[in-house]
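Enquirer: kindly return the folded structure for what I paste below:
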Amino acid sequence: MTARTIHLPVAARPSIADIVSLAQLAEERGYRRAWLPETWGRDAATVLSAIAERTDDIGIGPSILNVYSRSPALVGQTAASLQELSDGRLRLGIGPSGPAVIEGWHGQSFERPLRRTREYVEIVRQVLSGETVNYSGDVFTVGGFRLRSDPPEEPVSIDAAGMGPKSVELAGRFADGWHALMLTPDGIRDRLEDLRRGAELGDRDPDDVRVTLSTTCAVSEDGERARRLARQHLAFYVGAMGTFYREALSRQGYEDTAEAVATAWGNGDQEGAIEAIGDDLLDDLGAVGTPERAREQVRKFENIEGVDRVAVSFPRGAEQDELEATIDALAPEN
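Expert: The predicted structure follows:
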């Protein structure tokens, strides 16, 4: 049965306490896990620590830590610490991100993202085992590293994020789960074929690879306000965050829309970019509008065979009360 999780806001909130309060509300409403994005705001480890300390049962996890700005040994240490602090509630999400973030913000060369992600998974697993890590790969060489603390009693599952066929295949072959985003129902079905192929290449059962689909959700009694927020969010990611979101939409049959959004945004016409996102794309990618309509749309994603978790995520421009209203409206018991 598909379970419902929450993907905490990507936009900066007024305080860490505001983020924690959303995780607490999600726990009260029956969501299974609170995922926290790490972009250009507060770092994930600090905020997840606060959430772990102020909640009891809800799972936690970063979605995602990129594989360029920290070493895999450090991420292994961080995962071990968060697993201890949360009493075994951590699930680790990693991925390569993209050139705009890695080269523009972190000053690293965006080279060999797939190979780097694979080696990252392997090294982090070795670190978390508590054994001495001696690893010689194409990207990383690690010698003699070992945790000084005891390894986690509860193993930490490692999920890989990906949008393209090869990155999804990699998740199926090497990771414990796959994080999917900006995918239509038909789009995720196509990528699930890549996941199954990767699992077969790794001699694994595809059912053992957990699939989490992050879906943009905005709920308001004013349905048009909710849809406007979602359009703004999608326009920003397609227009301002490099080419891979645009390419993902193109693979799913929305090439003209993706190009129109990117062109308008690149010309400084943000309003034109927002208006280029039609109702068909909005309904294909998210659950937005009145409570009744949004609940129906979430169930559409949950009914896709092969999707294990739907993560309720939020548009960048949503206010705290709108976030809380969406959490309430899309709570699992609803």
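Enquirer: rest of the way, CA atoms for contacts and neighbours
Expert: Noted.
Enquirer: Thr117 and Ile16: what is the separation?
Expert: Thr117 sits 29 Å away from Ile16, going by Cα to Cα, to the nearest Å.
Enquirer: same check, this time on Leu282
Expert: Counting by Cα to Cα, the gap from Leu282 to Ile16 is 30 Å.
Enquirer: would you do the same for the sequence below? I want to compare the two.
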Amino acid sequence: MPAVSFQSVTKTYPASRQQRAQGSAGLRALDQVTFDIEEGEFFGLLGPNGAGKTTLISILAGLSRPSSGSVRVHGFDVQADFAQARRKLGVVPQELVFDPFFNVRESLRIQSGYFGIRNNDAWIDELLQSLGLADKAEANMRQLSGGMKRRVLVAQALVHKPPVIVLDEPTAGVDVELRQTLWHFVAKLNKQGSTVLLTTHYLEEAEALCNRIAMLKQGRVIALDRTSELLRAAASNVLRFKTDGALPAALAGQARVTGRIVQLPAHNAHEVEQLLAAVRQAGLAVEDVEMRKADLEDVFIDLMAGEQTPLEVAR
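Expert: Next up is the predicted model:
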């Protein structure tokens, strides 16, 4: 039995009066999303902003209802068996949500109470220690920095020892120390058998941590495979160099440009020679030329640059 199962999940938001007048029936945020996450997997859910990742997680957590389809957690339907399904989940949301009237330890005790758990101090102490919060246990939530509040959200999600952990952009805007602390602890829980579902825009994290990945684009699954297989399907090498000039149009369309850094896919030595020749013919001066293996970001960009799918529901 899968830890999490999404079956033909569709979510449609009704059109406004103005949109209906223009012939639109609404916005389809998710379109027949189907995949399973096995017990003990570290699974990545990737996609650009607006792809439907948070909508899918909201449905999984019971915060939103699908227009059609079903979602199960350890066999429990998130709508029909919501209490049992919710006990199996620990969700770390994107937003910083906290109660300003309690300190860290009190917040975790209250969260335990939501799940009917008493005398949970031993596990709370372990969470505080593992997430670098031990010295903040008696601090009021209002006194914490953004990064510390993020750590408390993680602790709240784990306080009832859920077998499925959902991390929705957990490291967005946080420092390196928190990232390392979080990933060390979550990797430890995963090795102990916890299932982890991660959404992130830091693709190097997904590449390093996730065994399998699904990519969403405009509400549809456009890739679903093991991370190693996705990387194997990419261009075997990437040419990387720095330049101050503008690339010719023939190269600009396939280049990944960050400031002065240009990266171009190259399958073999012949393609490398052709690319460098085109750069020289354009009169560009280059420096720091190097080759590297393709990474998950290259795969992601290639897939997202493919044929667009419609956002609007056909009438």
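Enquirer: can you give me the TM-score here?
Expert: Here the TM-score for the pair of chains, by TM-score structural alignment, normalised by the length of the second structure, is 0.33; 179 aligned residues with a Cα RMSD of 6.7 Å.
Enquirer: thinking again about what came up before, and Thr117 and Ile16 of the first structure? Which one has more around it.
Expert: Thr117 (26 against 15; other Cα atoms under 10 Å).
Enquirer: which elements pack onto the helix or strand hosting the more buried one?
Expert: Element membership of Thr117 of the first structure, judged by DSSP states H and E, is helix 113-129. Judged by 3 or more Cα pairs under 8 Å, 6 or more residues apart in numbering; DSSP states H and E, the packing partners of helix 113-129 of the first structure are helix 72-85, strand 133-136, helix 165-174.
Enquirer: mind putting those into TSV with mean neighbour count?
Expert: TSV is the format used below for those (neighbours: other Cα atoms under 10 Å):
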stretch	mean neighbour count
helix 72-85	21
strand 133-136	16
helix 165-174	25
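Enquirer: is it possible to get CSV of the ones you listed that adds distance to Asp194 of the first structure?
Expert: CSV is the format used below for those (distance: least, Cα to Cα, whole Å):
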stretch, distance to Asp194 of the first structure
helix 72-85, 26
strand 133-136, 28
helix 165-174, 5
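Enquirer: relative to Ala230 of the first structure, which of these is closest?
Expert: helix 165-174 (25.3 Å; Cα to Cα).
Enquirer: list the buried residues of the lengthiest strand in the first structure.
Expert: Identified as the longest strand of the first structure according to DSSP state E is strand 210-219. Neighbour-count burial for strand 210-219 of the first structure flags Arg210, Val211, Thr212, Leu213, Ser214, Thr215, Thr216, Cys217, Ala218, Val219 (criterion: 16 or more other Cα atoms under 10 Å).
Enquirer: max pairwise distance over the residues you listed: which two?
Expert: Counting by Cα to Cα, the most remote pair of the buried residues of strand 210-219 of the first structure is Arg210 and Val219, 26.9 Å apart.
Enquirer: quick revisit: what angle separates the helix holding Thr117 of the first structure from helix 72-85?
Expert: Relative orientation of helix 113-129 of the first structure versus helix 72-85 (axes from the mean of the first three to the mean of the last three Cα atoms, to 10 degrees): 50 degrees.
Enquirer: strands of the first structure, residue ranges please.
Expert: 3-7, 33-36, 59-62, 65-66, 91-95, 133-136, 141-145, 157-161, 177-181, 210-219, 286-289, 309-313.
Enquirer: okay, those strands, which one's buried deepest?
Expert: Most buried of the strands of the first structure by mean neighbour count (mean count of other Cα atoms under 10 Å) is strand 286-289; its value is a mean of 29.
Enquirer: what's in contact with it?
Expert: 215-227, 230, 282, 293-298 (Cα atoms under 8 Å, 6 or more residues apart in numbering).
Enquirer: which of those residues are buried?
Expert: 215-220, 223, 225-227, 230, 282, 294-295, 297-298.
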